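A.B. asks: compute the structure for the input listed below.
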Amino acid sequence: MRLAVAPNGDVLLGWIEKAQEAGQPYGQDVHVARYAQGQWQHLGGALNYSRPREATTLDLAIDAQGRPLLAWNENLDHVDLHVVRSFQNGTWTDWDARRLGQDLTYAARVRRVASSAGEAVMVWGIQNTHMPGTLLVVQTWDGVTWRRSPPLNSGRQVALLPAIALNTAGAPVVTWLEGDAATSAVLVKRWTGTAWQALGGALNRRPNTYTFAPALRLDGAGRPVVAWLEDQDGIDTLFVKRWTGVAWQALGDALNVRTESPAGRPALALDAQGRVTVAWAEGLDGSRQVYAKRWDGKTWRGLGGGALSTSGRDAGFTDLGIGPDGRTYVAWQEQTAGGHVARVVELHSP
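C.D. replies: I've put the predicted structure just below:
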């Protein structure tokens, strides 16, 4: 599930919904809804190019004009087909011809998107048999084909879970994990117009340790803020750092509500004043609850008065967005007796 807030304050929610019919081995549909003037409105029906087909790895981005863009995988046997659609002039584009596919499921899922002028700016993983790891590039559509940037990394190690953001000039900034599962590094580079420039070294609190799920946003000056999970005494622990222009600055210590409780994949957003807000699910599988905190310049302050998910059921797949007026929205998936439902709440500063 993905949430984004448009420049006019409309809230967009994208999700993948089970649509399997009797006798079919699979069937999942991609949907988007917009919350405006107090109600949810679906933007079209199921957005898959082919049905029935398994859909995974959903991305949702919004450009400066407020146009939503989706990317996801439509899986066909052993091939992951990456597809993209943009909502323009009241309808979804038909860009099925732009699909990308790899017969290497792991590599094909190393993908995130941003949006510029209604077009996808995609960080993409390439895994070839002559390389031991994964090569990361940024791809854009030139009207005929996908044009690749120079690689961000050497390809000698595994690279995974990238995130991408664009500065006001449209230049990409990318964060990713590099290394094996137990000894990875959180790295960040930005495009200067001619080359990729590393922003400091690894962000990890401890070098060569387990890290996971980096999230990335830029402030008004184009400086990145990154949230990620890192092993601390066997617990997935949530940290945040901000690039000052010359170095990485830690924003406080761990965000976990309880030190013995593992945090899940974080969501990150900045308001117009550059204040950082993070949302995440915390706890053991089956009893996770959703929390949000905001950095006030000195410490992390909880939003919502405690856990945002109050039903007592398992919650996860958290996302977060902030509107131009400072309204803060958190979305998550919550377990029910019959499956799962999407929840969205608006938060207020303490």
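A.B. asks: could you use CA atoms for every contact and neighbour count after this?
C.D. replies: OK.
A.B. asks: all strands of the stretch 251-350 of the chain, in order?
C.D. replies: 267-270, 276-282, 289-295, 300-302, 315-322, 328-336, 339-347 (DSSP state E, counting those that start in this stretch).
A.B. asks: can you put those in a markdown table and add distance to Gly220 and mean neighbour count?
C.D. replies: Below are the strands of the stretch 251-350 of the chain laid out as a markdown table (distance: least, C-alpha to C-alpha, whole Å; neighbours: other C-alpha atoms under 10 Å):
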| stretch | distance to Gly220 | mean neighbour count |
| --- | --- | --- |
| strand 267-270 | 9 | 25 |
| strand 276-282 | 12 | 27 |
| strand 289-295 | 16 | 23 |
| strand 300-302 | 21 | 18 |
| strand 315-322 | 14 | 25 |
| strand 328-336 | 18 | 21 |
| strand 339-347 | 22 | 14 |
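A.B. asks: would you do the same for the sequence below? I want to compare the two.
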Amino acid sequence: MHTEWVCFRMDSFLLSRVTMKNLSFIWMAMLLMPAACIEIPDLAVPPETLPGSDAGTGPQEQEPIGIQWVSPVEGATVGSIVRFQIQLTGPAPDSVELLVDGTAVATLEEPFVLDWDTQSISEGPHAFVIRARQGVQEFLSTPRQLMTDRTKPRMVAQAPLNDASEVSSLATVEATFSEALDPTTVNEQSVQLMVETTRLEAAVLLSGDGRTLTLNPTSPLPVNQRVRVVIADTVADFAGNKLDSASLDWSWLVPTHLHLGAPLTAFPGRSHIESASYGMGADLRPIVAWTDAGEETLKVYVRRWSGSSWEALGTPMSSGRVTNAYQCALQVDVDGKLTVVWFENMNFKDYEWFVRRWNGQSFEPLGPTLTPVVQGASVMDWRLAQGAHPYLTLASLEAGDGWQRIYVRQWRDGTWGQLGAGIELRANSIVDSFSMDVDGQGYPLVVLREQIGGIPSNTAMRWTGTAWQDIGSTLSGRSTALSFDASNAPLVATLDTLTGKPRTLLQKWTGGAWEPWGGALEALPGVDSTTVASVKLDTQGRPVVALHGVTGNDLNRSGKGQVRRWNGTQWEALGGILNPSPGMIPYSRPMLGMVSDDEPLLTWIEMPPPVYSVGGRVHVYRLNH
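C.D. replies: Okay, the predicted model is just below:
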């Protein structure tokens, strides 16, 4: 090594162990010091640090090692496994290590890519540094602050709920997650709306914060189907954590009908519902009356649909005697006047009907309490009708020793009056069907079927204004419901077996005979028998019927319903099959109502099996569309 002697003055500054990186700095220092003579060796000038290098600050007696981060980027969120990738410049290192919060945790081998398991550190923020060693020297990268997240995102809210049984065909499909999802993993392939193996077209949207997933179907969801959302296991959060497996699939039922408000009961969980009646107010909003008892006698309850919920009309009604209000019926006239009638008896005698009319604030008596026409007679059955006119009509099937008659009374001019003589039935006959309705003039029609020795015969008696006219000679089958068309022609729904198998027909009185109106109604699928439970006319005068099908004949029997309309050439379904709510069975036939735009409503009583169990409710259904 070549040596030069330089004289200058020296103090403790030059005794420092600080390495001079620059000769000009040394010469400047010598000029500023008192003279002295020392031996100065030739100094090699190390190369400048490469621009952009993350080289550390170790001893620089030789060319430094530059450390460049490739991945992950600063501030990234990493999961259970994180890939570290770096690039080195300068001489080859003896070793390269990963430091977490200052502690070496792993070694990187060439080509300096490491998939590292984060299980040894806690979740949350940490400082990551790469350290390269060469001999006694070490070089450090700039630190990278990374957020460690090993928790799988999970679904914390969903609409519809998983296994929901009553979902609108227009429902919004939405899920909220515990943390943001990576939007690059969410698309119409990774998130799909399905019915069995068929995919439903739907737009897949992820909210700005990444936590809310929305599916917008391009058309209403199919009814009477189970719809499900299927999420692929490629959907993950920003750390790469895949969804919790419980969040990958959820499903719900889209029924053909939805409840109109909550099912009706006065004693949730312990009600005993004996009967229900249904009518439409002048505002085309439904009204329901039913008899209900919890731990007391049966009373009559009335609710009216407000447009958003069922509101109570008046207080529960009964005679106040220690007996039950076994049956109830309601009627609403064209002016919107609501009348409720219920029936009581004491020990199968002392039969009485109580009539109450709604005055806008409460129910008040309408006339005196009614008793059988024949004193001491037994009441076997009864019907109430009114129609659009104000003439409330009550028909009672009364029986005594060796006789049976039907008496019809009508409320006119503030009093109850009997219409003609009693309609005589055959002695000891069995009445297996009994219907009554009134036409637009207030004239009633009574239709029934009797059997003696298994041989049936029909009776159809129409009030002419002065007497009863028998028009039943050509009526076939067992009547199940009746009504009138716009011209006051009677309509009777029947179930007959003239063709050797049951046929459900709607028959119309033409003035001289009963003739089918429309073809036979196709039976409901999967039932033992199908009958017409109700008949109405829509605003265009077309007949609309509520069908009732029964399955089984024991105490666990169930049933179905459906609405159909005659369009002039065939019976068309208005909605699909009505099934009872899960875990319930129908106790009554469906009652039909028509709201605005000829929208049908179906009402029946449902209860837990077996029949006659407590816990029944009145259910009002609308179409799901």
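A.B. asks: before we move on, the earlier item: the strands of the stretch 251-350 of structure 1: which one's closest to Asp233 of structure 1?
C.D. replies: Ranking the strands of the stretch 251-350 of structure 1 by their distance to Asp233 of structure 1 (criterion: C-alpha to C-alpha) puts strand 276-282 first, at 16.1 Å.
A.B. asks: and the closest one, what does it pack onto?
C.D. replies: Judged by 3 or more C-alpha pairs under 8 Å, 6 or more residues apart in numbering; DSSP states H and E, strand 276-282 of structure 1 is in contact with strand 267-270, strand 289-295, strand 315-322.
A.B. asks: for Thr93 of structure 1, find the nearest of the ones you listed.
C.D. replies: For Thr93 of structure 1, the closest of these is strand 315-322, at 24.4 Å, according to C-alpha to C-alpha.
A.B. asks: what's the closest one packed up against?
C.D. replies: For strand 315-322 of structure 1, the packing partners by 3+ C-alpha pairs under 8 Å, 6+ apart come out as strand 2-5, strand 267-270, strand 276-282, strand 289-295, strand 328-336.
A.B. asks: got the strands of the stretch 251-350 of structure 1 as TSV, with distance to Leu238 of structure 1 columns?
C.D. replies: Below are the strands of the stretch 251-350 of structure 1 laid out as TSV (distance: least, C-alpha to C-alpha, whole Å):
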stretch	distance to Leu238 of structure 1
strand 267-270	11
strand 276-282	9
strand 289-295	11
strand 300-302	12
strand 315-322	14
strand 328-336	17
strand 339-347	21
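A.B. asks: those strands: which one's closest to Arg34 of structure 1?
C.D. replies: Comparison of the strands of the stretch 251-350 of structure 1 against Arg34 of structure 1 by C-alpha to C-alpha identifies strand 339-347 as nearest, at 11.8 Å.
A.B. asks: what range does that closest one cover in structure 2?
C.D. replies: Taken onto structure 2 by TM-score structural alignment, strand 339-347 of structure 1 occupies residues 615-623 there.
A.B. asks: go on, stretch 289-298 of structure 1?
C.D. replies: Counting by TM-score structural alignment, stretch 289-298 of structure 1 corresponds to residues 560-569.
A.B. asks: ok, residues contacting the matching stretch?
C.D. replies: Residues outside stretch 560-569 of structure 2 that contact it (C-alpha atoms under 8 Å, 6 or more residues apart in numbering) are 518, 524, 527, 542-550, 571-580, 590, 600.
A.B. asks: can you map out the helices along the stretch 1-150 of structure 1?
C.D. replies: 105-108 (DSSP state H, counting those that start in this stretch).
A.B. asks: can you map out the strands along it?
C.D. replies: So, for the stretch 1-150 of structure 1 - with DSSP E, counting those that start in this stretch - the strands run 2-5, 11-18, 28-36, 39-42, 54-62, 68-76, 79-88, 91-92, 100-102, 111-116, 119-126, 135-141, 146-148.
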